[in-house]
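Asks: Sequence plus predicted model, see below.
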Amino acid sequence: MISKPSDLKGKNIGRVIQLLLAKPGTPRVELARQTELTKTTISSIVASLIDLGIAEELPGEKMGLVGKAPIPVRIPSDAATVVGVNLARGSTTGVVMSASGKLLASCVKSVSNKTRADATANLFDVVQRLINESYRNETRVDAIGIGAPSPLDKKSGVVYSPFGLSDWRNFAIGEITEKKFGLPVFLVNDSDGAAFGMKCFGKCRDISSFISLYFDEGIGAGIILKDEIYSGSFGYSGEISYALLKSFCDEPIDNSGLSLDTIVSALNSELGENLGSIDEFLRKGSALGRRTASVIGRVGDELGRIAALVSNIFGPEAVVVNGKLLDFGEIFFEALKSSFESNLFSGDRVRLLEGNNDQFEAFSTGAASYAIFSYLMSKALTD
């Protein structure tokens, strides 16, 4: 398939903006090297971004006795300020973020979003609080990013039919939020957004292809391949909640789906103690001694197998593990790492990294990161 010139232009601009978000202060010559674009193309893109106020030059430091000092280029912090919101099943979390990745405000509302009416009211409430906080700090909000469960259509801003949320079917969350606040709205799968945030502002700045796994309310993944979000053909990918954990789920998973609460329920039965939800299990479990440590090791072993399965399919440079189970520390992670490495086709070529313990913080900052990039791109591509 041959790309249209306009498509290629947009892709090149996107590569430059993404690189400048991840590595502010990169000179033109380094932008050309890392994007594999010509110096002429880079100079044209940078000049256009500077004219639009998306980028700026900084004084260069001369590195030797001969020649001009390279001039660093960056995206100024005030090029975009966005609200990023994670619309989850049991909570709505949000942040205000600048184009430098700095968090300026945050908000958490721990109530159910099971119905469309509740989800809309909670989303609007969190966004309004964050806009008001920004206004008090004399900061203008330019756009809104929303992270939500898949499947969804990023272009139309519609959530189709996420599992367990039947009232959300064909939920035009992008359109109604844009009408409410008069700001551009960018919708992204929650796990995809979190992975994109790692690419722009986190520990994966230098990694072109990686998978970010989330073991928390559910079990899912965000996939970055060659610096871009991989969303699949129908707006979702990385939905690994149905990868069977053979040690804990002898029967087929029912319509509730597989989550860490499913695992904890099985562990409660095995230990003969009702430790409750995943949060309670994490709080109490670390004090229950050797038997619990053995069980946690088995959980790590099973999740390591799932991580290896996903890695074998996509062939990334790294896999990042996120979620509450990281709070168990070395017992859990070492078991996961050992299982992961023993099940990999590629030997020790794929790195395994520890990520964020707080999934919902990662999802809201990820939605903000995606909105920053998308807003700057829309500004750059507007003739």
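Replies: Great, that's in hand.
Asks: from here on, contacts and neighbour counts on C-alpha atoms
Replies: Noted.
Asks: ranges for the strands of the stretch 201-350 of the chain?
Replies: Using DSSP state E, counting those that start in this stretch, the strands assigned to the stretch 201-350 of the chain run over residues 210-215, 219-225, 228-229, 318-322.
Asks: what does stretch 270-279 rub up against?
Replies: For stretch 270-279, the surrounding residues in contact (Cα atoms under 8 Å, 6 or more residues apart in numbering) are 260-261, 264-265, 268, 281, 284-285, 291-292.
Asks: My error: substitute stretch 290-302 in the last question.
Replies: 245-247, 267, 271, 285-286, 328, 331-340.
Asks: what about 6 Å?
Replies: 332, 335-336, 339 (Cα atoms under 6 Å, 6 or more residues apart in numbering).
Asks: tell me the angle of the helix ranked longest in the chain relative to strand 219-225?
Replies: Ranked by number of residues, the top helix in the chain under DSSP state H is helix 290-314. Computed by axes from the mean of the first three to the mean of the last three Cα atoms, to 10 degrees, the angle separating helix 290-314 from strand 219-225 equals 40 degrees.
Asks: If we go by neighbour counts, what in helix 290-314 is buried?
Replies: In terms of neighbour count (16 or more other Cα atoms under 10 Å), helix 290-314 has its buried residues at 292-293, 295-311.
Asks: related to what we said a few turns ago, list only buried entries from the contacts of stretch 270-279.
Replies: Buried subset of the contacts of stretch 270-279 (neighbour count, 16+ other Cα under 10 Å): 260-261, 264-265, 281, 285, 292.
Asks: try it against this one:
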Amino acid sequence: MITKPGDLREKNMGRVIQLLLANPDISRVEIARKTELTKTTISAILAALLDLNIVEETPGLKTGLVGKTPIPMRVRGDAAVAIGVNLARGSTSGVVMTASGELLESVSKEVSNLTRADATAHLFEVVQRLLNKCFRNGIDVDAIGIGVPSPLDKEKGVIYAPYGLSDWKDFPVGEITREKFGLPVFLVNDADGAAFGMKCFGKCRDIRSFISMYFDEGVGAGIILNDEIYGGSSGYSGQISYALIKSFCNGQVENSRFSLDTVVSDLNKEIGVSCGKIDDFLDRRFNGGQKMNSVLSRVGDELGRIAALVSNIVGPEAVVVNGRLLDFGKVFFSALKDSFESNLFSRGSVQLIKGFTNQFRAFSTGAASYAIFSYLMDKVLSN
């Protein structure tokens, strides 16, 4: 396959911008080394970014090297400010983030988004509240990112038919948000966006390939391969909700979707209580004893096996585990870690990293990260 010059320019530009977001105060030499691009190519890209006030030089920093001191580069904090929103089944959360990764504002609502009308109303409410906060503080917002369940079309801004959300079929959320607020809108799978945010601003800045697993309303994953989001040919490669859960799938798979609700139900059954949410079990006053620990160990064992299964197929450098169950501490995570390591094909070659306990905060910051990157890319490529 022959790569068009325009495609190559876009790819190279994306690699450099992403590297600058993840590594503030990086030198030209280091950029060339990490991207394996020529000095001429790097110079041309950085010149364009400087002309557009996207990056700046930071000559005041000392490297400790003898001889001529390299001049580090960084993305300007005011190069882009984005609102990132996570539109989920049971909540709508949003943040305002700068291009330097600074969180300026946040809003979160536990609401039902089962209908398209409700999802739209809650999305608009959260965005408007964040815009109002920004206006009061003299902050200009450049773009909006929305993290949503797959399948979706990022280019068209349409959500197709996500599991359990039949009223969302062919939901043009990107278009209606753009028309409402008059800002560029970038749609991304929620788990993909969160993984991208970890790559740009979080624990995985220096990891080229990793899987970030999320466990709440279902089991999902964002996959980064060679520094890029991997969505597969249809855009939903990380949808692993239907991975076989041996301990919980006694009926048909479609009736055994693994989620926190599944865990709550099993804990209630095992302990003989009637708690409504996982938060009830996380309450320090609640003590389920050995029965509770037995369920948590079983859940950890199952998720560790799934993490190893996906890892064996993809072959990442690391797997990041996210979700409320991390709050249970050693009982859950030790079981997950033991299961992961025992089922991993290449023993000891893949890191297991603790990520976010609040995955919806990860999804909204991820949506903002994706919007910042996409906005900067569009700004450069349109000039």
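Replies: All right, it came through fine. Please read all numbers here as calculations on a predicted model, not as lab measurements.
Asks: Can you pull the TM-score for these?
Replies: TM-score of the superposed chains, computed with TM-score structural alignment, normalised by the length of structure 1, equals 0.97; 382 aligned residues with a Cα RMSD of 1.4 Å.
Asks: if we can go back for a sec, turn the strands of the stretch 201-350 of structure 1 into TSV, including distance to residue 134 of structure 1 and mean neighbour count.
Replies: Shown next, in TSV, are the strands of the stretch 201-350 of structure 1 (distance: least, Cα to Cα, whole Å; neighbours: other Cα atoms under 10 Å):
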stretch	distance to residue 134 of structure 1	mean neighbour count
strand 210-215	30	26
strand 219-225	29	24
strand 228-229	29	18
strand 318-322	29	23
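Asks: As a quick check, tell me the outermost residue of structure 2.
Replies: Most distant residue from the mean C-alpha position of structure 2: residue 67, 40.9 Å away (Cα atoms, centre = their mean).
Asks: picking up where we left off before, indicate which one of the strands of the stretch 201-350 of structure 1 is closest to residue 61 of structure 1.
Replies: strand 228-229 (32.2 Å; Cα to Cα).
Asks: on that earlier part again, is it possible to get a markdown table of the strands of the stretch 201-350 of structure 1 that adds distance to residue 106 of structure 1?
Replies: A markdown table is the format used below for those (distance: least, Cα to Cα, whole Å):
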| stretch | distance to residue 106 of structure 1 |
| --- | --- |
| strand 210-215 | 21 |
| strand 219-225 | 23 |
| strand 228-229 | 25 |
| strand 318-322 | 20 |
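Asks: Tell me which of those lies nearest to residue 366 of structure 1.
Replies: Among those, if distance is taken as Cα to Cα, the winner is strand 219-225, at 10.6 Å.
Asks: which residues are contacting the closest one?
Replies: Here strand 219-225 of structure 1 has contacts from 191-192, 195, 209-214, 230, 238-241, 259, using Cα under 6 Å, 6+ apart.
Asks: Next: stretch 341-352 of structure 1.
Replies: Here stretch 341-352 of structure 1 has contacts from 308, 317-320, using Cα under 6 Å, 6+ apart.
Asks: ok, now with 7 Å
Replies: By Cα atoms under 7 Å, 6 or more residues apart in numbering, the surrounding residues in contact with stretch 341-352 of structure 1 are 305, 308, 312, 316-320.
Asks: Which elements pack onto the strand or helix carrying residue 375 of structure 2?
Replies: Following DSSP states H and E, one finds residue 375 of structure 2 within helix 359-381. Contact here means 3 or more Cα pairs under 7 Å, 6 or more residues apart in numbering; DSSP states H and E; on that basis helix 359-381 of structure 2 packs against strand 81-87, strand 92-98, strand 143-148, helix 190-201.
Asks: so how far is it from its chain's centroid?
Replies: 10 Å (Cα atoms, centre = their mean, to the nearest Å).
Asks: List the buried residues in that helix.
Replies: 359-377, 380.
Asks: and that helix, how far from structure 1 on average?
Replies: In the superposition with structure 1, the average deviation recorded for helix 359-381 of structure 2 is 0.4 Å (mean Cα distance after the TM-score superposition for structure 1).
Asks: Which secondary structure state is assigned to residue 31 of structure 1?
Replies: helix (DSSP: H, G, I helix; E, B strand; the rest coil).
Asks: That one: neighbour count?
Replies: 23 (other Cα atoms under 10 Å).
Asks: and the gap between it and residue 72 of structure 1?
Replies: According to Cα to Cα, to the nearest Å, residue 31 of structure 1 and residue 72 of structure 1 sit 10 Å apart.
Asks: and what of residue 302 of structure 1?
Replies: Counting by Cα to Cα, the gap from residue 302 of structure 1 to residue 72 of structure 1 is 46 Å.
Asks: if we can go back for a sec, a markdown table for the contacts of stretch 341-352 of structure 1, including distance to residue 351 of structure 1?
Replies: Shown next, in a markdown table, are these (distance: Cα to Cα, whole Å):
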| residue | distance to residue 351 of structure 1 |
| --- | --- |
| 305 | 15 |
| 308 | 11 |
| 312 | 13 |
| 316 | 9 |
| 317 | 6 |
| 318 | 4 |
| 319 | 6 |
| 320 | 8 |
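Asks: Show me the two of those residues that sit farthest apart.
Replies: Going by Cα to Cα, the pair spanning those furthest: 305 and 317, at 17.1 Å.
Asks: Could you tell me the end-to-end distance of stretch 75-86 of structure 2?
Replies: 25 Å.
Asks: Residue 55 of structure 2 - how many residues pack around it?
Replies: Residue 55 of structure 2 has 23 neighbours, counted by other Cα under 10 Å.
Asks: Report the contact partners of the spatially closest residue to it that is not a sequence neighbour.
Replies: Distances taken as Cα to Cα, 6 or more residues apart in numbering place residue 75 nearest to residue 55 of structure 2, at 4.2 Å, with adjacent residues excluded. Applying Cα under 7 Å, 6+ apart, we find residue 75 of structure 2 in contact with 20-21, 24, 54-56, 99-100.
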